[in-house]
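**Student:** below is the structure, and that's it, no one-letter string:
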């Protein structure tokens, strides 16, 4: 079994594989990384960096996705 780390995502505990990026997490919950805004440990993570930022034990993320409609 792969090593996992614990995070808080939108106020809920979550476990992800060690070495995952923010983009991996976003895609893993069924969202398009190009259509989300992410706060990572209190700082807005630029969308262009989501694949480059590795998650660490205890990170806190807030993920907001955009919904279109009329």
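**Tutor:** On my side now, so go ahead. Since the model is a prediction, treat every value here as computed from it, not as a measurement. Numbering: from 1, shown residues only.

**Student:** alpha carbons only for contacts and neighbour counts from here, please
**Tutor:** Fine.

**Student:** what sits against the residue nearest the centre of the chain?
**Tutor:** For the chain, the residue nearest the mean C-alpha position is residue 22 (3.9 Å; CA atoms, centre = their mean). With contact set as CA atoms under 8 Å, 6 or more residues apart in numbering, residue 22 has these partners: 50-55.

**Student:** ok, and here's another one to check against it:
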């Protein structure tokens, strides 16, 4: 699979929310595009990711 342009191997399918947690993202502060479609945060737990997918993950950072 591709995550932000980098090849990663999952080995098995996984829930998007679990993958984000494993990668160190706080799910409340990210936007995710899966295969060209924006995924709602409420759907992170029910969205399954496989090795065939392409993810773009953007983190929100506060500042001033």
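**Tutor:** Cool, got the structure. Just so it is clear, the structure is predicted and the values come from calculations on it, not from any experiment.

**Student:** format the contacts of residue 22 of the first structure as TSV; extra columns: neighbour count and secondary structure.
**Tutor:** Shown next, in TSV, are the contacts of residue 22 of the first structure (neighbours: other CA atoms under 10 Å; DSSP: H, G, I helix; E, B strand; the rest coil):
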residue	neighbour count	secondary structure
50	20	coil
51	15	coil
52	11	coil
53	15	coil
54	14	strand
55	23	coil
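
**Student:** re earlier: counterpart of the residue nearest to the centre of the first structure in the second structure?
**Tutor:** If you follow residue 22 of the first structure across to the second structure using TM-score structural alignment, you land on residue 16.
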